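Asks: got a predicted structure here, sequence first:
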Amino acid sequence: MKAIWNNEVIAESNKTKVVENNHYFPMDSIKCEYFKPSNTTTRCAWKGEASYYDLEVNGEKNKDAAWYYPQASHAAKPIENYVAFWKEVKVTE
């Protein structure tokens, strides 16, 4: 699977995990140069607290376009520290 935004592959892995129709990419599959930590957090009732990344690609910024669970709940442990995307990031094979 590939995550693409602004014509760049920002993550690529054949070991994604699908939860609620989102592909979660292993942390070691993301291209770190495009990811900037965000102060945004949200809480999921069953997965726990999510942290976010802003994407910066080719001079453009996509705020909070990636999220992950640094300390996932027991039920969501399989995706702990895996990264998922939204906000116009295309995830494709």
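Replies: That came in fine, so what should we check first?

Asks: can we go C-alpha only for contacts and neighbour counts from here?
Replies: Noted.

Asks: and residue 78, helix, strand or coil?
Replies: helix (DSSP: H, G, I helix; E, B strand; the rest coil).

Asks: meant to ask about residue 68
Replies: Three-state call for residue 68 (three-state DSSP): strand.

Asks: which residue, other than its chain neighbours, is closest to residue 2?
Replies: Once flanking residues are discounted, residue 2 sits nearest to residue 12: 4.4 Å by Cα to Cα, 6 or more residues apart in numbering.

Asks: report the distance from stretch 38-55 to the chain centre.
Replies: From the chain centre to the centre of stretch 38-55 is a distance of 10 Å (Cα atoms, centre = their mean, to the nearest Å).

Asks: A further structure is provided below for comparison with the first:
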Amino acid sequence: MVQARWNGAVIADSDDAVVVEGNHYFPRGAVDTRLLSGSATTSFCPWKGTASYHHVTVDGRVNEDAAWYYPDPKEAAAEIRDRIAFWKGVEVG
């Protein structure tokens, strides 16, 4: 079982995380989406495609752009479709 935790809260919990480039991508259904809010930030990876971001909010603290996902990943990264990964101090393990 792998969890993503930040500010004392479990954001995601799954035994079905996919690891790509050292990042755990959790199935969207394993993520507490009540803790996520939209962000206008995007980034581009040549082999995965365009990533979109979420802010993570726990107990009034906001961790901007701490979660990302690929809404339409390239074929080479199809295994991360409908999955969310975390960074910026979110502990995963």
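Replies: Received it, and whenever you're ready, just let me know what you need. Computed from a predicted structure; not experimentally measured.

Asks: about what we covered before: burial of the residue nearest to residue 2 of the first structure, as a residue count?
Replies: Neighbour count of residue 12 of the first structure, defined by other Cα atoms under 10 Å: 20.

Asks: ok, it - contacts?
Replies: 1, 2, 3, 25, 29, 30 (Cα atoms under 8 Å, 6 or more residues apart in numbering).

Asks: one more time with 7 Å, if that's ok
Replies: 1, 2, 3, 29, 30 (Cα atoms under 7 Å, 6 or more residues apart in numbering).

Asks: then residue 68 of the first structure?
Replies: Neighbours of residue 68 of the first structure in contact, by Cα under 7 Å, 6+ apart: 50, 51, 52, 81, 82, 83, 84.

Asks: same question for residue 75 of the first structure.
Replies: Residues in contact with residue 75 of the first structure (Cα under 7 Å, 6+ apart) are 46, 47.

Asks: is it true that it lies in a helix?
Replies: Yes. Assessed by three-state DSSP, residue 75 of the first structure belongs to a helix.

Asks: gap between it and residue 27 of the first structure?
Replies: Separation of residue 75 of the first structure from residue 27 of the first structure (Cα to Cα, to the nearest Å): 19 Å.
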